[in-house]
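Asker: what follows is a predicted protein model with its sequence.
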Amino acid sequence: MAPEWIFNLPITSKVDVYSYGVVVLEMVTGKSPMVGPHDESRDLGEMEQRGLVRWVREKFNGNGSIESRLDEIIGPVMKDGYDVRKMQVLVEVALQCVEEDKSARPTMREVVERLLHHEEDDY
């Protein structure tokens, strides 16, 4: 849930951007956004939801090569093979989408353009 909902702030299209980022992080990690990365309980509190975002951000911005950082984040279903550069861009975009400050989030148009730009680089 975007911070705007929690703090009863005006709702804009940036709420959808936040939700998109959470869904991408859920798909990439294979973890529910409603539980922490090591907690399989179903505590629906706001802090638990933001635990996944915080965990991915810490791992992604941590030490080591981008490959080793992504290996810590990527869920078991995707571990068998993924394009490191594309996954890096996907996680970067997702993390931008879940910024607390709505003005720091991209628009959905910017998200699509960034993802398409990197897809086109492969051709």
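Answerer: Perfect, I can see it now. Numbering: from 1, shown residues only.
Asker: every contact and neighbour count from this point should use C-alpha atoms.
Answerer: Will do.
Asker: let me see the ranges of the strands in this structure.
Answerer: Using DSSP state E, the chain contains no strands.
Asker: now do the helices in this structure.
Answerer: Taking DSSP state H as the criterion, the chain contains helices spanning 3-6, 14-29, 46-60, 66-73, 84-97, 108-120.
Asker: report the buried residues of the fifth one.
Answerer: Think helix 84-97. Neighbour-count burial for helix 84-97, counted by 16 or more other CA atoms under 10 Å, picks out 87-88, 90-91, 93-97.
Asker: so how far is E67 from V93?
Answerer: Applying CA to CA, to the nearest Å, the value for V93 to E67 is 17 Å.
Asker: and for S41?
Answerer: Between S41 and E67 the computed distance is 29 Å (CA to CA).
Asker: ok, the two, which is more surrounded?
Answerer: E67 (15 against 10; other CA atoms under 10 Å).
Asker: the more buried one and V84 touch, don't they?
Answerer: Yes - contact criterion CA atoms under 8 Å: E67 and V84 qualify, at 6.6 Å.
Asker: and N63, how many residues sit next to it?
Answerer: N63 has 10 neighbouring residues, counting by other CA under 10 Å.
Asker: presented hereafter is structure B, for comparison with structure A:
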Amino acid sequence: MIRGTRGYMAPEWIFKLPITSKVDVYSYGIVLLEMITGKSSTMGVQNVSGVEEPHGRLVTWVREKRNQRFEMASWVEEIIAPVIEANYDINIMETLASAALDCVEEDRDSRPTMRQVVELLQRLYNDS
């Protein structure tokens, strides 16, 4: 039986694949994206014209921003929640956003383990 909250459930639940600890990694990645962007995974996101699309997906929106501006750090600036303002380290936010996107990979084998995510976060904390 599928259990979970819409927007946080890994694709394995939908496709009835074996459930592993990687479903928790996926959910963590969604929460991290929500914290960075200030947007809910189940709410709409703004399109290029600034109009909110009610069926837009947060993960898709962030990936598109990264792909559009991959060569520049400004892709992160475009996704950061307005309440964070300019009070952040762009390199740390880029690492967090990239880690979140790694966590929400469709293919569970491509996702990091939670141990790897924690080690990354500890390195970020120790380096700052």
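Answerer: Happy to help now that I have it. Since we're looking at a predicted model, the values are computed, not measured.
Asker: what would you report as the TM-score here?
Answerer: Remark: TM-score between the superposed chains equals 0.85 [TM-score structural alignment, normalised by the length of the first structure]; 114 aligned residues with a CA RMSD of 1.6 Å.
Asker: returning to what we had before: now the helices of the first structure in a markdown table, with distance to V35 of the first structure?
Answerer: Shown next, in a markdown table, are the helices of the first structure (distance: least, CA to CA, whole Å):
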| stretch | distance to V35 of the first structure |
| --- | --- |
| helix 3-6 | 17 |
| helix 14-29 | 11 |
| helix 46-60 | 5 |
| helix 66-73 | 15 |
| helix 84-97 | 17 |
| helix 108-120 | 26 |
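Asker: closest one to P37 of the first structure among those helices?
Answerer: Nearest of the helices of the first structure to P37 of the first structure, taken as CA to CA: helix 46-60 at 5.9 Å.
Asker: find the nearest non-adjacent residue to T29 of the first structure, please.
Answerer: G75 (4.2 Å; CA to CA, 6 or more residues apart in numbering).
Asker: can you tell me what that neighbour aligns to in the second structure?
Answerer: The alignment partner of G75 of the first structure in the second structure, by TM-score structural alignment, is A81.
Asker: what is the burial count for its match?
Answerer: A81 of the second structure: 14 neighbours (other CA under 10 Å).
Asker: so what touches stretch 81-96 of the first structure?
Answerer: 20-22, 24-25, 28, 53, 57, 66-67, 70, 104-106, 111, 114-115, 118-119 (CA atoms under 8 Å, 6 or more residues apart in numbering).
Asker: Throw together a PyMOL command that grabs the buried residues out of the residues you listed.
Answerer: If you want just the buried ones from those in PyMOL, going by 16+ other CA under 10 Å, the selection is:
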select buried, resi 20+21+22+24+25+28+53+57+70+105+106+111
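Asker: any idea how far G29 of the second structure is from the corresponding residue of the second structure for E100 of the first structure?
Answerer: The equivalent of E100 of the first structure in the second structure is E106 (alignment by TM-score structural alignment). According to CA to CA, E106 of the second structure and G29 of the second structure sit 12 Å apart.
Asker: residues in contact with both of the two, list them for me.
Answerer: By CA under 8 Å, 6+ apart, no residue touches both E106 of the second structure and G29.
Asker: I figured P112 of the second structure hits E106, correct?
Answerer: No - P112 of the second structure lies out of contact with E106 (CA under 8 Å); the separation is 11.9 Å.
Asker: show me what contacts the closest residue to E99 of the first structure other than its chain neighbours?
Answerer: Nearest non-adjacent residue to E99 of the first structure, counting by CA to CA, 6+ apart: R105, 5.8 Å away. Counting by CA under 8 Å, 6+ apart, R105 of the first structure makes contact with 14, 17-18, 96-99.
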